Each structure stands twice: as C-alpha cells, then as structure tokens.
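Colleague: Provided below are the primary sequence and the corresponding predicted coordinates.
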Amino acid sequence: MKSCAIFIALLTLFCQGVSFISGRSTGNHNRSNKYGQTDGNDTRGYISIDCGNTEGDSTYYQSDAAFIDTGVNKEISPDLLPYMPPSYCRTVRRFPDGERNCYTLKPLNGRDNSYLIRAHFMYGNYDGQNRAPVFNVYVGVSFWGKVMPVSPFMEFVLEIIHKPSTDFIYICLVDIGQGTPFISALLLRPLNNSTYVSDLGSLRTIMRLSTDRVASVSQTAQIPSYSEDKYGRIWPPLPPIASSPSEGWEVFSTSTDLSHLKNDAYEVPLSILKGGIRPSGSNHSFTFNLPGIGQGIHPSFIFSIYWHFAETQKLDANESRELNIFASNNFDSGPITLKYMEAVTVVAPAINIGPDSVLWFTINQTNDSSLPPILNAFEIYAVTKLSHAATNQHDVNAIMDVKTQYYKLLNGWHGDPCLPAAPWNGVNCSDSNSDSPRITSLNLASRGLTGEILPALSSLTSLSYLNLSHNELTGTVPEFLAKLPSLIIIDLRENKLSGSVPTELMEKARSGSLSLSLDGNPDLCTMDVCMKKSKKLTEKHMVWVSLVAFVFLALVLLAVAVFCFYRWKRKAGSTTAPQSVLHGGDGMESKNRKFSYSEVMNMTNKLQTIIGKGGFGTVYHGCLKDGTEVAIKILKGSSIMNVQSFRTEAELLMRVHHRSLVSLVGYCDERCTMALIYEYMANGNLQEHLSGERTRTLGWKERLQISIDAAEGLEYLHCGCKPAVIHRDLKTANILLDHRVRAKLADFGISRIFSTESATHISTDHVAGTPGYLAPE
C-alpha cells in the first residue's frame, strides 16, 4: 500500500496557518472574496473587519472602530506593496499599551450557535524593525493560539469553529513580552448548526486541503480563498511534495456541469468537488500519513477529520464506487457508496492519539466496488476545550453597569473583567485557578466620574477595596456600602458628596473594621451632631405627615357626607332610580374576562415584581399580551370565600365602571389560586405621597381634587350601583393615583355585594383586610 507523506515542514506551514504572498497569488484576496462573501450568497450575520483601516471598504470590509477603542493604526511597509498583498493586510492595528486588548463581536444569531472565526496577521514590517512579534490570542478567557509570524512577508492565520455560551465573543490579544501584538483582519461567519458538531469543545483548524490540484513549487504556501464558499473557508491545494507518481495516486478533474449536483449541509464549493485524487495504476487505496500532529503543531491529542466526496462520473449499470475509510485509533467508517451527482461528508468526530503517535488515514476500495476510491477534499481539526471559568456572572453584570454609565471614561474595558492575563485597568480579582474569579478591588480614582455613587456596586459582594476619590461625585454616601461583607477600605476623598454618612458605616469605621476616607467633601457631615439632627428632623417630619394625613382624611369624609346628603335629597324627589352599570355594561365589558393560572404566571413573569401588600393579599405588577400594564392581587387563603361566591362576585364587579373607581379587568380561580386583575395606577397610593415615601409633593389643588374624586367614587358605590356596594375599608392606602394624579378607589371589589332591599341585614361585624373607614349607613 503506497502512501502520501506530508513532511513536518509542510505541516508546520499549514497547521500554524502561514501563507506566503506573491505577485500572482492574491487574485482571490484583493477584492472579490470578502472572505467568501459575494452577491450570490446570503450574507446576513457576516462580520468582516479590516483592522487598522479607519474607513473600511463599503462593499466588502468594515473598519474596526466599532469593535475596539484601544490601539494604534499603522500601514505596512511601502516596500511590500509591489507584491500586491491582500487589501485587508495593508493596514494593522497594534497595541503598545496594556497587557491585553480585546475585540468585541456580537453575532447576529447570538449564543449557542456555531461560527467560523478567523484572524489574519501580516507583520509587513510596519514599524521598520524587521522583527515580527510573538504573542498569544484568546477566545473569551481561553487560549486559542500563539501568533508566530515566520517573516514580514508571511501571513499568519488562526481559525476556529466555536459555539459561544453568551451573546458576545471576545477576541483578545495578549502581550507576552516578545513584541507588540497586532492584527490585520478578523472574520466571523455563521455556520449550519448541523455541521462541525463537537461535544468535546471548539474545533481549531489544523489543515484543510482541496485534492483537485497540486500547487506549483513557486506557490508552495499560497492559500487561495473561494468566493463561492458561503462559510469563508480557505481550501489550499495539495503541496508539490505530494505530486510524485510514485506516491500511488493521481489527480483527476471533470468538465461536467455540477449546477444540479445535490450538495450536503457542509456545502463544499462546486469548484472543489469538480476534481480530486484516486489511486493510480493498479492500486486500490491511498494513504495520508501526518507525522508531527500532536507533538509540536498543537497541544491537543483529540482530532476530528472530515472527508468530502462527490461522484461526478456517470456510472454504467454494472459499475459502482464503494469505499471504506480507516484511520488512527481504530477508526472504521464502514462501507460508503457514492451516488451520481450527490455530495457526501464522512466524519470521524474524535480520534484520540498519543503524543508520540502518527495521525493517518487510508481510503480503500471495497470488494464489492468495481471502481477505485476518490477523495475531493478533507479537513482536520484539533478539539480545543475552551473550559477556563469566566468571571462570576453577578460581578460581570455589576461591573458592566459601571462601564455603561462611564463608557467614555473607561477605555480598554473590553472582554472579561478578570481574564485572560491582566484584569481591567483599576480592577483586581481573586485567584482563578478553580472557581470563577471574583472582583475584589476597584480603583476608579481621578477618572472624572460624575453623578451619584452607582447602586450597581452593591452587587460586588467580594469587594474588599473601593477607591472613588478625586472625582466629581455628588449625592449622599449610600447605605449599601455598609452591607458589603468583604469591604474593608473605602476612599471617597475629594468629591462633592453631601448629607450625613450612614450610621452603620461610621460605626464600622470607629470599631476599626473599616478604613473610611472622606476628606475633601465640604458638604458632607460626619459628626454625631449630624446624626442627631437628622434623627430629630425625621421625627418632626413624621409628626407633620401624621397631621396632614389626619386632615386629609377628614376632608375626604366631609366630602363623602356632603355628596351622600345631596344624593339622598335628589333621590327623595325622584321616582326613577339611577341606572347602574351592573344592569347594562359598556364597551369596557368586552375586555373583561376570566384568566387562567398560567396566564397570571405569564403576565407577572412568575410573580417577579411586588408592588404592594395588604390585608387581603399581595399585589404584583404585570402586563397583558397587548402590553397593557395591570396590577394582580393574589388573595390570601384566609381572605378567600368559596369558589362559586368568589366567581359570582368577581363577574358582577367587572361590570362596575366609574372614573373614580379602579377598574377590575378580570379574575382567576384556578389551582386553588384566587386573584383579581386591576388596571395599573402609575402614581401609587395616597398614603405613599402623604408619608413622604415618594419624592413628589402634592399641591393643595391636587389634594382637593383627590378628595372630590374619592368622594365621587364612594358616592357611586353607595348610591349609584344596584345592588349597592359598601367599601368597608376606606383609607389612604386604598386611594390610588393615576398618571394624571386623579384618584380612584381600590379594594371595593373584595367587599360583599348586597341588595338594597335587604340592607338592614348586612353584617359588619367582620371586615376583611386591614382596618379602615366603614361608612355608618
């Protein structure tokens, strides 16, 4: 059995992604490829970045300005331009500052989808030193590869197939002290998720060869690309060292029109499938030996191989082409029959070889085949486990909020906060050898920060050192700083903070458990007298709030009495009782309905946001399918009547409509859960405004209007409804305010409904909910 031996030097060339540029080797690079993008392909989700180019190419490439804000743009040496390097290699972005610099890519398809990512590096003697740097490249926080350009004239390429677990992909260049990192181009292509599947990790490209032709000696390392490859894959030809007839195989090609060929999910370009190799002479097989893979080419010892076939020869009735593939680690594909004008890909997903073993494969003609085997192309990938733990997600979310607030002031904050290599400038992290690292120190001194101290810092629970000194921060010192369990040093000097320092924070400082620096904040009071003064002001404020609440409630009751007396006088002179909505209904009624338990869970996002609690139950914020905001009250078990009574009362009350009553949108009585769905009142309840819980102060005109609205609502319940409804629990907490600060009564829907003819039999000994005003009538 003859073999095709590809030597170590050649393997090094392809496996490390080096390509040589020459005057005749770049025809497919210059303009027409966009790394495989043409007008005929679906280019949605493509990312093609010409690094260091401030303007980009409006047709094919884009500038990298939107993907990174560090680095310096440079042009390669003019001495190389006569050699016609690819357009994307004529500029570079170099990174003289910082140990790591990261590009941020946001693929259109988001997380958990497969992408081909390729990075191009051509030194081009841009700095005139004739000494190409060496540095590391990471995907996220995990090592991807080391860039080691052979010479200024050689293009170095790293390629990987990666499925990210987040919506962002960070490509980071890390300085290892052997020259300034740089990059020429960066490409991302979305893949078909049914292809290149690996459960063991990402796939780093080791080799991809088209067997339909052999490169000439002068083009040994050329790597042409193909505009028709929608995934931007590069298909180099067979090396010249493998072209000897003594190797036992020969190259073939066909002129057959392949436009009707049935391609598979891998969609290898038709130009690749037009030819390939087959055994020569009387041979029935051919072998590829790939020495060195696993020893110096890549540290991985698990490889995936993809063989691509297409039968382009029309076979006679008595002819067939059946083959079998054998490879390292006892891989056996079993018999594979090729069909005319159909492409097929055979995959060896995980071939495990030892560090001293040789990766090889043999393609045999089976005993049942009348024709020898063929091979159109093949790909070899190293399984790369990108398993390094990223920074704790809670810390990431918090520090990202800080970054968003101060984006223009925090250049270089890209990628993971802690990894790889050095963390962000001003950030220190815990040891990352095992668990996800935590942010332990944050130094944002002298960064020009403005506004209040961000609440997002409260989520950095492992923070031990916080320095926000020498900025323009305003507002008060937040109480959450005293709640951070690991915080032992806080430096807030030279800001514009005001008010008093939280008592708990001062007590920690006095006990020695916390180092607190506050000098240079002239409006900030740290003396005990401030604490006492603040306490006295709070007590005085509560007295005034109580007095105002009492006066306001008295006004409401007076207004109710006046309206009821007026209504009673008007009814005494009339022989026709007022028409109640309960006997008719209007257009609103069509929107009221019964909701299922699952609908209640969906509209509240599984009871996520509590907006109130009371004697009847807890109130949650929610949204209907059309986006209408609602308030959902889940009744307590002790508040619930029997199901039939609840249903009857809810359906009756859904027909009560008045501008001064909170509308009941619907109800739920499923799975032992009884809930009432009300319209949402944007300005909360009156009690919050009177007690100072809300910052907005009600004017006297607004207070008077609220009194009138409440009185009208109560008068309607008592006199305008048939049967009449007694509220039973009137208090400021049940007077809600809409976006116009108009008042509406709430919680009347949980009161008992009674007939006016039997009003004397109503029992008021037990009133549900919390104590409130009960009308004497």
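Modeller: Thanks, I have it.
Colleague: could you use CA atoms for every contact and neighbour count after this?
Modeller: OK.
Colleague: show me what the longest strand along the chain is packed up against.
Modeller: The strand that spans the most residues within the chain, counting by DSSP state E, is strand 202-214. Packing contacts for strand 202-214, counted by 3 or more Cα pairs under 8 Å, 6 or more residues apart in numbering; DSSP states H and E, involve helix 8-15, strand 154-162, strand 237-238, strand 249-253, helix 270-273, strand 275-279, strand 377-384.
Colleague: turn these into CSV, including mean neighbour count and distance to K533.
Modeller: Shown next, in CSV, are those (neighbours: other Cα atoms under 10 Å; distance: least, Cα to Cα, whole Å):
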stretch, mean neighbour count, distance to K533
helix 8-15, 18, 74
strand 154-162, 24, 61
strand 237-238, 23, 84
strand 249-253, 20, 93
helix 270-273, 20, 83
strand 275-279, 23, 89
strand 377-384, 23, 64
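Colleague: please compare the first structure with the one that follows:
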Amino acid sequence: MGRFKHFIAALFGGLALILLVHAQDQSDFISIDCGLQANWSYTEPSTSINYISDAAFIDTGVSKKISSEFEGDFQQPTWTLRSFPEGIRNCYSINVTQGQKYLIRATFLYGNYDGQNLLPQFDLHLGPNMWDTVKIENNVSYVVLMELIHVPSLNYLQVCLVNTGLGTPFISAIEFRPLNNRAYVTSVGSLALFARYDLGSVNNKSYRYKDDVYDRTWAAKHYNKWKSLSTSLTIDSEMYNPYWVPSVVMSTAATPINESGPLEFYLPPEANSKYYVYMHFAELVKLKANQSRSFNITLNGELWYDGTVVPSYLFTNTLFSPSALTGGNYVFSIFKTENSTLPPIINAIEIYTVKHFPQSETDKQDGMLFVTQVKLLMRVHHRNLTTLVGYYYEGANMGLIYEYMANGDLEAHLSGENTNILSWEARLQIAMDAAQGLEYLHHGCKPPIIHRDVKSTNILLNEKFRAKLADFGLSKTFPTDDTHLSTVVAGTPGYLDPE
C-alpha cells in the first residue's frame, strides 16, 4: 500500500512537471514587433522572448522609429512601430489555432515618432468587431496596453487599426499567448483586462515571462490599510488549477493591518460593464496546532463564495465569479470567521470586463469564393446588366463597385419617392429590359448565373430610363450539367416583390 501511494505521488508530480515545462515553452507564442525590418528577428533581453517582423502579416502602412530619447526607457518591441497614414481600416491577418484560448495583447507607444507632438486617437478592432478606442493621453511617452482573452472561431484572426479622424493610427507590438482552455471560463463573450495585481508585493516590481508561463503582466498593488506577508518558499498550483499564477506573485500576500478587520476593495460603477473577478490564495505560514486561518468573502454584504475559504499551504487556490457582475457599485469584503485565529489574506487578483463580438470573422474560403465569383462577373457584359467595374476586399470588408446609374432604382419611382412619373410605355420597357437581363444570365452565360434576389431596388435606371439588373452579390453559378436544384434560401428574407 505504501509503495502504491509513493507511485501515485510520483505520477502526479511527473504530470505537473510535464504540464509546466510545456507551458514554459514559448514555441506557441506569436510575438510581432510592428515596424521591424522585414525578415529580422531578435530575442528581447529582459524576457528572452523571440520577436519577429510584422512584414509577413500586413502589406500596408509604413515603418517608423520612436524618438531616440525614449529608447532607453522601454523594451525593444516598442522602439519601432507601423503607422497607417492612408486608408480608413488597415488589418493584420494572423494564423492561429481554431478553438484555442488566447491572451491577445496590443501595445502602443507614440514616442513622437513623427516629430509632431500630436497625440492621436483611433479605434482597435478584432476582425469586424470593435475592441476598444486607443487614446494616447498625457504625453508622447504614454504606453497603452490592450489585453484580451479570446477564443477564435476560425484558424486566423485580424487585428485592425481604424482611422476615426483624430490622428494617424499606429501600433507597436502584437502578441498572442495560448492559455489553458479550462482557465477564464465565461458564460458569454471574451474578456478584456481591467486590472491584474500582485497583492502584498514587497518590492514594487512587475512580473511577466519567464516568471509567468502565460506571459501575463502582474503589477504591484498596495493599500494603506493593508500589510504584507511573504515567504521564500516556492508556491505551486494545484493539479486541477489551470491558472498557473507565478510563484513569485503568490509568495506575497496582503492582510489587514487591523487583524480583526476585513480586506476590502471596490469596482467602479460602470453602467454598461460586466465584470469577471478571479482571486488567488495561498497560505504562506506553516500554521501551529493552535493557529487557524479561515475567512468568508462577501459582495455588497452577500456571500460571494458559498463556503469558508481555507488557503492551502504553499499551493494556489483560485476562486472566480460563476457569472458576470453587471453594473452598479461593488464592494468585496474578505473577513475572518469566528473560529479563525489569524486574519484573512489574498495573494493576487484579476479583474476583466466582458467584450461581446457579435459579428463573426469571414472565413478564408468565403473570401476566396467571393474573389472567384467577382472575377466571373467582371466577364459578364450585357446592355441590361449593370457593369461591374471593380471590387474591394480588405480584411473582413468586401464590396462590389458598379457603374453609376443616374435615375436610381425602380423602387423609388414606383413608391412615389421620386418626382418622375413613369408612363405605362416606360414601365413595359423596363420590364422587358429586366427580363432580357435575366434571360442572358440564365441562357447566355457559361456556366449559367441565377440572380436569386430580383426586386425593384435591384433594377436600376440610366439617364434614359433604360433598366439594368444590379446587385449580383447573391448570384450563384450552376454547372450546365447540374441535375440537382438547390433549395438553400437566398436574397431578402421573407420578401416577394409585389411589382
């Protein structure tokens, strides 16, 4: 029996070591230094993280360097940047693992790279969705960090800079760090970092990789009503704990100066914000037989965690919100139980806000199909079809460019919105023009094209009120030998044109 226990202990210890070694390997990191010369790479001295140029991920923008006076104050990934003086929306396209949870970090240091001393403001998007607004505030050496925990639904993601007319967008670095999929579970949405604190720190240092295997940044935080506890021993994570908070962070803890009082902290009242809170605990003191430490956690006076918390000696325990906290004022209180001889502690805390990304990324196959269909349509020419003169395909945005039709669409004339009154002769001619356009699509094209959304708003009129069919965005080609008819719905849902 004794040998079996030793075998089980060794087995679990070996598994923990394998998991940790795998997590420490940065081979799955994506570390992009924006603006770095093409094909260049380097190892950042303070973190030992390998960075590569962004040239393979984007073909727009210009490379710039921050003013040399700031280089000594910041790490190398912020020395260069890519700015986007042209175009409203510029996107990086980055290959990722579909379904893998990532920490995504975007870094911005203006550093007066353009010599203008003008602090820009612009939007940051993840694919088609708004991530956040980047505001360079206070001074030219102000660093903005945007961090997100997100699970991509496709095998690539786009990080986009959007010009909002308040300055030229730019970006210094983009980083992707794979996380354990069991960590940071939410009922809905992605998570944007609000705060991540090393509580009870005794040196005011911040920590990231290699101390943190996931390369999270932990900032020291102090409150005047708290004091610090610390240990020189290693703090391990429980086998079931996927958060892997660094030992150097967990080796300090905050406890109230008034040992009979609570630890308290607040969340700001943001009407539209939803919060997830993750608290990390570890006992740092080898308790004597007559000592005990247990405490409860309340939120606005109500139990936040259903049960008494008893931290494990030199092991990390993590407690988190089962669901998002929505709006209002939040006061967390951690106070010792009646039977506890020692005050409460907390070692670290993470707070995130929920980010909803309702629009899905465009699949690469959809994009390829779009381009193929457009090239086919550009070869279609008929007097009763609007001429497709071009298209744009920028990241998640796709569009068709047709010839200009002076008298707009038929719907405006039939509904009375336009002052021009169509005679019955003109109406008959328009119907014949539309029919001839459809006839050409069905029988004059090889392969045949089915429009699939014929309605009055898709019949356009030129300066002579001759009609041309438009909006081929929903058109579909069919092989001439196709014996099967698709029943997939397309066009305007629930619509049958009364005209």
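Modeller: Happy to help now that I have it. This is a predicted model, so every value here is computed, not measured.
Colleague: what's the TM-score here?
Modeller: The TM-score (TM-score structural alignment, normalised by the length of structure 2) is 0.69; 385 aligned residues with a Cα RMSD of 3.6 Å.
Colleague: any chance of the helices and strands packed on strand 202-214 of structure 1 in JSON lines, plus distance to T648 of structure 1?
Modeller: JSON lines is the format used below for those (distance: least, Cα to Cα, whole Å):
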{"stretch": "helix 8-15", "distance to T648 of structure 1": "76"}
{"stretch": "strand 154-162", "distance to T648 of structure 1": "59"}
{"stretch": "strand 237-238", "distance to T648 of structure 1": "80"}
{"stretch": "strand 249-253", "distance to T648 of structure 1": "82"}
{"stretch": "helix 270-273", "distance to T648 of structure 1": "71"}
{"stretch": "strand 275-279", "distance to T648 of structure 1": "79"}
{"stretch": "strand 377-384", "distance to T648 of structure 1": "65"}
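Colleague: thinking again about what came up before, how big is the offset of the longest strand of structure 1 relative to structure 2?
Modeller: Once fitted to structure 2, strand 202-214 of structure 1 is off its aligned match by 1.2 Å on average (mean Cα distance after the TM-score superposition for structure 1).
Colleague: got the buried residues for that strand?
Modeller: Under the neighbour-count criterion of 16 or more other Cα atoms under 10 Å, strand 202-214 of structure 1 has 202-214 buried.
Colleague: just the angle for it relative to strand 249-253, thanks.
Modeller: Angle, strand 202-214 of structure 1 to strand 249-253, by axes from the mean of the first three to the mean of the last three Cα atoms, to 10 degrees: 80 degrees.
Colleague: pull the distance from strand 202-214 of structure 1 to the chain's centre.
Modeller: 33 Å (Cα atoms, centre = their mean, to the nearest Å).
Colleague: let me know the secondary structure of the residue of structure 2 positioned farthest from its centre.
Modeller: Most distant residue from the mean C-alpha position of structure 2: E425, 56.4 Å away (Cα atoms, centre = their mean). For E425 of structure 2, the secondary structure call by DSSP: H, G, I helix; E, B strand; the rest coil comes out as helix.
Colleague: what does S598 of structure 1 give?
Modeller: Applying three-state DSSP: S598 of structure 1 is helix.
Colleague: next: the one 3 residues further on.
Modeller: Classification of M601 of structure 1 using three-state DSSP returns helix.
Colleague: wait, Y276 of structure 2 touches F320, no?
Modeller: Yes: using Cα atoms under 8 Å, Y276 of structure 2 makes contact with F320 at a distance of 7.3 Å.
Colleague: of the two, who's got more company?
Modeller: Between Y276 of structure 2 and F320, counted using other Cα atoms under 10 Å, the more crowded position is Y276 (23 against 18).
Colleague: which residue in structure 1 aligns with that one?
Modeller: Taking TM-score structural alignment, Y276 of structure 2 has S304 as its aligned residue in structure 1.
Colleague: what's near enough to touch its match?
Modeller: Shown in contact with S304 of structure 1 (Cα atoms under 8 Å, 6 or more residues apart in numbering): L203, V347, A348, P349, A350, I351, I380, Y381, A382, V383.
Colleague: from the residues you listed, which single one is nearest K403 of structure 1?
Modeller: The nearest member of the contacts of S304 of structure 1 to K403 of structure 1, counting by Cα to Cα, is L203 at 32.3 Å.
Colleague: what about that closest one, distance to Y115 of structure 1?
Modeller: Per Cα to Cα, to the nearest Å, L203 of structure 1 is found 10 Å from Y115 of structure 1.
Colleague: which residues of structure 2 fall in helices?
Modeller: 2-24, 247-250, 364-377, 410-414, 424-439 (DSSP state H).
Colleague: please name the nearest non-neighbouring residue to the equivalent of I149 of structure 2 over in structure 1.
Modeller: Aligned by TM-score structural alignment, I149 of structure 2 pairs with I161 of structure 1. If the residues on either side of it in the chain are set aside, I161 of structure 1 comes closest to L116, at 4.5 Å by Cα to Cα, 6 or more residues apart in numbering.
Colleague: counterpart of that neighbour over in structure 2?
Modeller: Per TM-score structural alignment, L116 of structure 1 is aligned with L103.
Colleague: repeat that for K106 of structure 1.
Modeller: Match for K106 of structure 1 (TM-score structural alignment): N95.
Colleague: again, but for S370 of structure 1
Modeller: By TM-score structural alignment, S370 of structure 1 lines up with T341.
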